[in-house]
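1. Structure for the following, please:
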Amino acid sequence: MAEVVLYDYWRSTASWRVRIGLHLAGIAFESRAVDLLHGDQRAAAHLARSPQGLVPVLDIDGTRLTQSLAMLDYLEATGRIALTPADPAQAARARAVALGIACDIHPVCNLRVVAHAVALSGRDETKAEWMRAFIRPGLEAIEAMLDAQGPFAMGNTLTLADLCIVPQLYNAARWGVQTDDLPRLTRVAAHCATLDAFQKAEARAPRTT
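-> This is a model prediction of the structure:
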């Protein structure tokens, strides 16, 4: 089997989703860092992998994939993981939660978007203010979209929604966004934290030598 390589950045929530998926699938992979703070994503070598200049990029089965949700779809389509509920309504609800995070909260809080806002305002403080302004309302909406009972976002079944929620809550904490008053999200995060695949995928700063 061809080597599986994930080009990622340790704090990237999109990369984090894919790390969880790979660990759930039991797939050994090599992580190759793309340092977003140093601008590695804009280097010619990375743009050849990802024309959008984003992480993650996944090399698997002799093919190269971009966009985290597409990667997770691929892992499911190839029989490695199961993240879609059998019930079509629940499947649609899980997808809505995932998209609510990956397509609504995440893009507006992307580093390059925030950097542009800071440059326009001329204030370093804009970064944290911007993050908090979008993350908290977004998570309040996600909270209302979750099942009221059960360990996971969609009750008793692990879904794509859970893989998106956990990294986003990390990002919320990083920017000082309160979430402990959101009981459904708090419940999901606490349960997922007990699972091996989520523990292995956690964001860890690279070691310095």
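
2. rest of the way, CA atoms for contacts and neighbours
-> OK.

3. Quick one: the strands in the protein, in order.
-> 5-8, 30-33, 57-60, 63-66 (DSSP state E).

4. closest one to residue 133 among those strands?
-> strand 5-8 (26.4 Å; C-alpha to C-alpha).

5. Can you give the distance of the closest one from its chain's centre?
-> Relative to the chain's own centre, strand 5-8 is displaced by 14 Å; criterion: C-alpha atoms, centre = their mean, to the nearest Å.

6. Run through the neighbouring helices and strands of it.
-> On a contact count with 3 or more C-alpha pairs under 8 Å, 6 or more residues apart in numbering; DSSP states H and E, strand 5-8 meets strand 30-33, strand 57-60.

7. possible to save the strands of the chain as CSV with mean neighbour count and distance to residue 161?
-> Shown next, in CSV, are these (neighbours: other C-alpha atoms under 10 Å; distance: least, C-alpha to C-alpha, whole Å):
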stretch, mean neighbour count, distance to residue 161
strand 5-8, 22, 20
strand 30-33, 14, 23
strand 57-60, 22, 20
strand 63-66, 15, 19
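
8. how about CSV for those strands, with distance to residue 146 added?
-> Converted to CSV, the strands of the chain look like this (distance: least, C-alpha to C-alpha, whole Å):
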stretch, distance to residue 146
strand 5-8, 29
strand 30-33, 32
strand 57-60, 29
strand 63-66, 28
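
9. Now the second one, please; I'll put the structures next to each other:
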Amino acid sequence: MNAGSIRLYSYWRSSAAYRVRIALNLKGLPHEIVPVHLARDGGEQHKPPFSDLNPQELVPVLLHGNRILRQSMAIMEYLDETWPTPPLMPATARDRQRVRALAQVIACDVHPLNNLRVLQFFENTWNVPQAEREAWVRHWIQVGFEALETTLCDNPSTGAFCDGEVPSMADCCLVPQVYNAGRFGVDMAPYRTIRRINEACLALEAFDAARPENQPDAPAGS
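-> Here you go, the predicted structure:
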């Protein structure tokens, strides 16, 4: 299928948008980045025209022609089903289940607890001090990474990447969460396998180009 016009509404530091940027790059799909600043003037995601595209007022949103696609995991599956080569998912049902499970440890269990809107609620509604907010973030990343490290290490399905020798949707989720861990000062020393896979991913152009600091809306010196 011809790629046609692809526009990704993204914020440079959004880990959910980061996942989709990686997936688009792995697929080699030309696309336009449309920045949505999540912090300026109360957040551009809460105002038209973006809020008309996504009633949840969250990034990413991907426009493929006239199609409006929401939710990073669903977007990545759409990309994989529409452009199957190179694949983001393994060939067998058992292996696809493993990749989905690894991805969902991050996308469903870790990331939602550390999302910007959660932290803003803590700050603006409950007046939780910054040190306590950051301790919350570190705690839940560590809980998730402890489980993920145990799942990955010494598993015969784990290769250079989360599943085998080519990047999958699980790697698209892992790398942004490692970036978030670095932002909040998580000690990564205990997570040997996660660190190794993250380094292998970032050595690839598709992952490197998707880094937050390489985005058009990244502040200078970020």
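
10. Now the TM-score, please.
-> Superposed pair, TM-score by TM-score structural alignment, normalised by the length of structure 1: 0.93. Supporting alignment: 208 aligned residues with a C-alpha RMSD of 1.6 Å.

11. For residue 51 of structure 1, find the nearest of the strands of structure 1.
-> Comparing the strands of structure 1 against residue 51 of structure 1 with C-alpha to C-alpha, the closest turns out to be strand 63-66 (9.2 Å).

12. picking up where we left off before, format the helices and strands packed on strand 5-8 of structure 1 as a markdown table; extra columns: distance to residue 71 of structure 1.
-> As requested, those are exported to a markdown table (distance: least, C-alpha to C-alpha, whole Å):
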| stretch | distance to residue 71 of structure 1 |
| --- | --- |
| strand 30-33 | 15 |
| strand 57-60 | 7 |
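
13. Tell me how far residue 185 of structure 1 lies from residue 58 of structure 1.
-> 28 Å (C-alpha to C-alpha, to the nearest Å).

14. ditto for residue 89 of structure 1
-> For residue 89 of structure 1 relative to residue 58 of structure 1 (C-alpha to C-alpha), the value is 30 Å.

15. next one: residue 143 of structure 1
-> In terms of C-alpha to C-alpha, residue 143 of structure 1 sits 30 Å off from residue 58 of structure 1.

16. Is residue 151 of structure 1 in contact with residue 188, as I believe?
-> Yes: counting by C-alpha atoms under 8 Å, residue 188 is a contact partner of residue 151 of structure 1 at 5.7 Å.

17. the more surrounded of those two?
-> Taking neighbours as other C-alpha atoms under 10 Å, residue 151 of structure 1 and residue 188 compare with residue 188 leading, 22 against 19.

18. what does that one align to in structure 2?
-> Aligned by TM-score structural alignment, residue 188 of structure 1 pairs with residue 197 of structure 2.

19. so that match makes contact with residue 162?
-> Yes: Residue 197 of structure 2 lies in contact with residue 162 (C-alpha under 8 Å); the separation is 6.8 Å.

20. Quick check: neighbours shared by the two?
-> Counting by C-alpha atoms under 8 Å, 6 or more residues apart in numbering, the residues touching both residue 197 of structure 2 and residue 162 are residue 171.

21. and stretch 74-83 of structure 1, which residues are buried?
-> Neighbour counts over stretch 74-83 of structure 1 (16 or more other C-alpha atoms under 10 Å) mark 75, 76, 80, 81, 82, 83 as buried.

22. Out of those residues, name the ones that lie in helices.
-> Using DSSP state H, the members of those that fall in helices are 75, 76.

23. Which member of the buried residues of stretch 74-83 of structure 1 is positioned nearest residue 98 of structure 1?
-> residue 83 (11.1 Å).

24. for residue 127 of structure 1, what are its contacts?
-> So residue 127 of structure 1 contacts 114, 115, 117, 118 (C-alpha under 8 Å, 6+ apart).

25. Any chance of a PyMOL selection covering the buried ones in these?
-> To isolate the buried subset of the contacts of residue 127 of structure 1 in PyMOL, counting by 16+ other C-alpha under 10 Å, use the following:
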select buried, resi 114+117+118
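
26. Residue 13 of structure 2 against residue 210, yeah?
-> No: counting by C-alpha under 8 Å, residue 13 of structure 2 does not reach residue 210; the two are 10.5 Å apart.
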